[in-house]
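Enquirer: I need the structure of the sequence given here:
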Amino acid sequence: MPGVTVETAATTGVAALKAAAGGNPLLANLPNKLWIGGQWVDALSGRTFPVLDPRSGEEVFRVAEADKEDVELAVAAARKAFDEGEWPRMSGKQRGKVLTRIADLIEKYADELAAIESLDNGKPLVMSKIADIPLSADHFRYYAGWADKLHGKTIPCDNVFGKFFAYTLHEPIGVVGQIIPWNFPLLMLAWKVAPALATGNCIVLKPAEQTPLNALRFAQIAEEAGVPAGTINVVPGYGPTAGAAICKHPQVDKLAFTGSTEVGRIVMREAAERIVPVTLELGGKSPLIVDKNVDVDKAVEDCHFALFFNHGQCCAAGSRTYVHESIYDEFCEKAAARAAKRVVGDPFQEGTEQGPQIDEDQLRKILAYIDIGQREGATMLCGGKQKGTAGYFVEPTVFRDVTDTMKIAQEEIFGPVQCILKYSSTEEVIARANACEYGLASGIISNDVNFINSVSRGLKAGTVWVNCYNVYESAVPFGGYKTSGIGRDKGEYALENYTVTKAVYQSLESNQCWI
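Expert: Now for the predicted structure:
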């Protein structure tokens, strides 16, 4: 399928998208079936579900809806590929070459993938092009480098029973069930799939029902790159059906989930029931602490980016902005002015900073939190409403006079709503920042190295950004404390999620005598 230009994607209308089979360049050749055992197949039930354009709420595509029976087939295909197939038996160098080809193909089809991502998710095309797609390619290339470096250890072993040689093997865990969210569809796929493939596992992947398109396109890319049949299986569907079937399946050896803490608890219960390992990257309510000795204008811009990036639909969003009392009023005034200037509109139009939210449910949730914030006594400085009548657009919203006990300061809104709180001292702000069930990410804006050192060590969070925010590097681990999750994505740390350690003892004495 040839790459689609940005210009073509930008002029693609809803009516043309509905007529994809009639030659639309973006969706005409995109598969709408399940990818199981190296074949495109319909759901056994024959059911499909709609993919909606968040700009309008109108249906633009339909995709096969996987259910329990389809998951059974996908797991069987992955099981056969793992137990009998070539992927786990390839050398690390061979697997690394395939992962490199995947990275190359993502770059080759970058314009097309970016357009699909923005159509499916609603994020500005420019962000898909400069962030989501290149970061996804980089992730596969990074783990391609790890594929032949999964070394065990030799361990001295000389005890009362004699002389032995001992060593460890790091082996793939088996069939991995992976469930990914809708806010960064291709990138979250890369975070899960790349380390699992590098370590020799086989995969059953369920993309979010809101954003299945690039997962299906990725299956084509994986096949083109030489991933053997059955190694990756993609089963779009709904959480309570397809997702639950993956979690409950007795032949799935490991579960990996990114999404809400509420659903993460369900996944963890299923993992506990079967006693299989689980990694969870869940919700956040991340504190961003602004010291008194800063350039206020720059701090305002940094905090704006920390919260409004990806429409606020980011688990690590700096959604509790703590500002020192000496600059609080100035900061609030300028933060509201910056948010009011934020350009909200069609993600395919040049200059758009914020597209629509993902769907109507998310739109209603955000508007409900805005109403709660006002009723609880926070002062709304700008925004607060749905923008327009078509699609799922929300005005950038800023609250001041927010207190720690308010729902908007404790619960994850997952939208373009900035909550600004006032603080007085270092000790106070550390304690308040940690007084939350989440611990995913955090940020510090300061020119005082002592303040930076004290706060960065005091915060209970998996990531601390200092004088920056939303920086993601493939080699750097990402994950949370407390209810923000278990385990780490990215970096060397993620390899531990997909391997098991085997210890081997070997006698060094031919006349070994056992008691």
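
Enquirer: C-alpha only now, for contacts and for neighbours.
Expert: Will do.

Enquirer: Run through the residues that contact the residue nearest to the spatial centre of the chain.
Expert: Most central in the chain under C-alpha atoms, centre = their mean is Met188, positioned 3.7 Å from the mean C-alpha point. For Met188, the contact set (C-alpha atoms under 8 Å, 6 or more residues apart in numbering) comprises Ile180, Pro181, Thr258.

Enquirer: ok, and the most crowded of those?
Expert: Using other C-alpha atoms under 10 Å as the neighbour test, the contacts of Met188 are led by Ile180, with 28 neighbours.

Enquirer: For Cys303, see how far away Ala336 is.
Expert: Separation of Ala336 from Cys303 (C-alpha to C-alpha, to the nearest Å): 11 Å.

Enquirer: repeat for Thr397
Expert: 13 Å.

Enquirer: if I look at the residue nearest to the centre of the chain, how far off is Asp42?
Expert: The value you get for Met188 to Asp42, if C-alpha to C-alpha is used, is 25 Å.

Enquirer: one more, for comparison:
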Amino acid sequence: MSTVTHDEWLRRAREFQPPRAHYIDGAEEAGGGAAFAVVSPRDGRVLTEVADGGAAEVDAAVAAARRAFDRGPWPRWAPADRGHVLQRVADLLQQRRAELALAVTLETGKPITDAHDIELRAVINTFRWYGQLADKLADESPHTAPDALALVTREPAGVVGAVVPWNFPLTLAGWKVAPALAAGCTVVLKPSENSPLSALLLARIATEAGLPPGVLNVVNGDGPAAGRALGLHPDVDVLAFTGSTAVGRHFLRYSADSNLKRVWLELGGKSPNIVLPDTPDLAKAAATAAWGIFFNQGEMCTAPSRLLVHSSIAEEVTDAVVARARELRVGDPLDPATEMGALVGEAHLERVLEHIRCGVGEGARLRTGGQRILTASGGTYLEPTVFDRVDPGSRLAREEIFGPVLSVLPFDGIDEAIELANATEYGLAAGLWTSDLSTAHRVSRALRAGTVWVNCYEEGDLTVPFGGMKQSGNGRDKSVHALEKYTELKTTWIQL
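Expert: Now for the predicted structure:
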């Protein structure tokens, strides 16, 4: 846990020197001269202007990654040697943890305590875990006829394009970059235009750790230019994307219109959190429900944005969540005492406010919040917001808001709860609170979600996979299973 004071973080923010160039072939690259402003949601100020990439910069980065894969040492190193480099990346991330946390907070608006203690912990652990895993994988030799030898080997898939969002810019980059590198692939990373700074610092650190030139490249830019160019590029073998379902569809089209590259998608969510009357600790369930929707300003694809509560306890649970929302400390993200920071930008804040206005118009009861606050700061702050009496068919209940907005929906029986939980196009995550073991198993199996948390929320580690069902995507991040996205199976049959 960081012990840096608010005043010290403010001083460091004033002295922060953000990177500005793309990172291609092991060096900073200014590109064609165009630039875009990176605005801090904390106070609306421009942090810097960063080189803006398009097709030309993507071509250069992919060419570097292609050379590094086809002729460079990285795919040909012993897996243990690749693993040592990844663990060295983790060591350097730890050494520069405060600087990276500051970059994340300034570009995304999340509280510095969360950036330092949660986001940086996650990315450090990710590189260390895959570094340790790199030489622990085994190929197969199936039993065949006595006059033949069959080998099934996993080989690196090639050049990986990774496109990641702004809500967890380092964590989600790590979830894609670390396993791809462990497998022997090379990577072109396109961070969100809202949060390029931490990704550029990551690339510098990776080179310092011993990653050869061209193995990890970073191109700044927006989706219609840099993202589209990466998706359409014929020399990209695999595309891994985290973001909205709408943009995920674009990447599938890019694949069809180019070289049929494999596309792995981790998309949106409208996750249900079911609280049954036999919940072992109702106060904990309510506190966790509030934490889950307001953590990271609600800007999480797994956020438990639909609280499904049995009608016999709905009033008690809702009142507890509302009380927690009203006492939550919203403020300067550089203050270590802040519990909820700023939303990522003006456009996103307006989209969330539009959902709130729509919810009121649809007849839901606004129990607390719903207003923009701290406007004098110049930042994009919103009150924690809770609705009840929400119609299950309303936009408020169906659409991903990606903000600190909770919808409470009561139910009378377990089967009704399952039906409500599954009544969404998404299937990323779900929560369930019960003291009955049979109910826990039966309901968990019935929920169409990639992750189900029982009597907790947002728990887990790198040993377990993460990903969604339905329109929440395909493929898995984390765990050994992530390597399936970045490797090809080859069969070799030897006649003896």
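
Enquirer: What residues does the aligned partner of Asn455 of the second structure in the first structure make contact with?
Expert: Aligned by TM-score structural alignment, Asn455 of the second structure pairs with Asn467 of the first structure. The contact partners of Asn467 of the first structure, taken as C-alpha under 8 Å, 6+ apart, are Asp302, Gly443, Ile444, Ile445, Ser446.

Enquirer: now Ile205 of the second structure
Expert: If you count contacts by C-alpha under 8 Å, 6+ apart, then Ile205 of the second structure has Val89, Leu92, Leu93 around it.

Enquirer: how about it, what's its partner in the first structure?
Expert: So Ile205 of the second structure corresponds to Ile221, using TM-score structural alignment.

Enquirer: quick one on the thing from earlier: quick one: which of Thr397 and Cys303 of the first structure has more around it?
Expert: The neighbour count for Thr397 of the first structure versus Cys303, taken as other C-alpha under 10 Å, is higher for Cys303 (28 against 22).

Enquirer: Which position in the second structure pairs with that one?
Expert: By TM-score structural alignment, Cys303 of the first structure lines up with Ala289.

Enquirer: Secondary structure class of its match, three-state.
Expert: Secondary structure, DSSP: H, G, I helix; E, B strand; the rest coil: Ala289 of the second structure is helix.

Enquirer: Next one: it from Ala397 of the second structure, what distance?
Expert: 16 Å.

Enquirer: follow-up on the earlier one: and the match of Ile205 of the second structure, how far is that from Gly312 of the first structure?
Expert: Applying C-alpha to C-alpha, the value for Ile221 of the first structure to Gly312 of the first structure is 30 Å.

Enquirer: Who are the packing partners of the longest strand anywhere in the first structure?
Expert: Assignment by DSSP state E gives strand 162-172 as the longest strand of the first structure. Here strand 162-172 of the first structure touches strand 154-159, strand 499-507, going by 3 or more C-alpha pairs under 8 Å, 6 or more residues apart in numbering; DSSP states H and E.

Enquirer: Could you look over those strands and pick the most buried one?
Expert: strand 499-507 (a mean of 14; mean count of other C-alpha atoms under 10 Å).

Enquirer: Relative to the second structure, which residues correspond to it?
Expert: Going by TM-score structural alignment: strand 499-507 of the first structure matches residues 487-495.

Enquirer: what's the offset of that stretch from the middle of its chain?
Expert: Taking C-alpha atoms, centre = their mean, to the nearest Å, one finds stretch 487-495 of the second structure lying 34 Å from the centre of the chain it belongs to.

Enquirer: Check how far that stretch sits from its aligned residues in the first structure, on average.
Expert: For stretch 487-495 of the second structure, the mean deviation from the first structure after alignment is 0.8 Å (mean C-alpha distance after the TM-score superposition for the first structure).

Enquirer: got the contact list for the match of Cys303 of the first structure?
Expert: Asn273, Pro304, Leu307, Val321.

Enquirer: Just those residues: which are in strands?
Expert: Going by DSSP E, the strands hold Asn273, Leu307 from these.

Enquirer: Looking at the contacts of Ala289 of the second structure, which is nearest Val46 of the second structure?
Expert: Pro304 (32.4 Å; C-alpha to C-alpha).

Enquirer: can you tell me which residue in the first structure aligns to that closest one?
Expert: In the first structure, Pro304 of the second structure lands on Gly318 (TM-score structural alignment).

Enquirer: So that match sits against Leu288, correct?
Expert: Yes - judged on C-alpha atoms under 8 Å, Gly318 of the first structure makes contact with Leu288 at a distance of 5.4 Å.

Enquirer: what do these two both touch?
Expert: Cys303, Ser442, Gly443.

Enquirer: List the buried residues of the strand or helix carrying the second one.
Expert: Applying DSSP states H and E as the criterion places Ser442 of the first structure in strand 441-445. Buried residues in strand 441-445 of the first structure, counted by 16 or more other C-alpha atoms under 10 Å: Ala441, Ser442, Gly443, Ile444, Ile445.

Enquirer: what's the mean deviation for that strand versus the second structure?
Expert: Strand 441-445 of the first structure sits 0.6 Å off on average (mean C-alpha distance after the TM-score superposition for the first structure).

Enquirer: ok, and what's touching that strand?
Expert: For strand 441-445 of the first structure, contacts defined as C-alpha under 8 Å, 6+ apart pick out 284-291, 294, 299, 316-318, 452, 455-456, 459, 461-469, 480.

Enquirer: The same query, at a cut-off of 6 Å, please.
Expert: Contact partners of strand 441-445 of the first structure, identified using C-alpha atoms under 6 Å, 6 or more residues apart in numbering, comprise 286-290, 316, 461-467.

Enquirer: start and end residues in the second structure for the following helix or strand past it, please.
Expert: Using DSSP H and E, the next helix or strand after strand 441-445 of the first structure towards the C-terminus is helix 449-458. Alignment of helix 449-458 of the first structure against the second structure: residues 437-446, by TM-score structural alignment.

Enquirer: Could you pull out the strands in the stretch 401-515 of the first structure for me?
Expert: 417-423, 438-439, 441-445, 463-466, 481-482, 485-486, 499-507 (DSSP state E, counting those that start in this stretch).

Enquirer: Great, nothing more from me.
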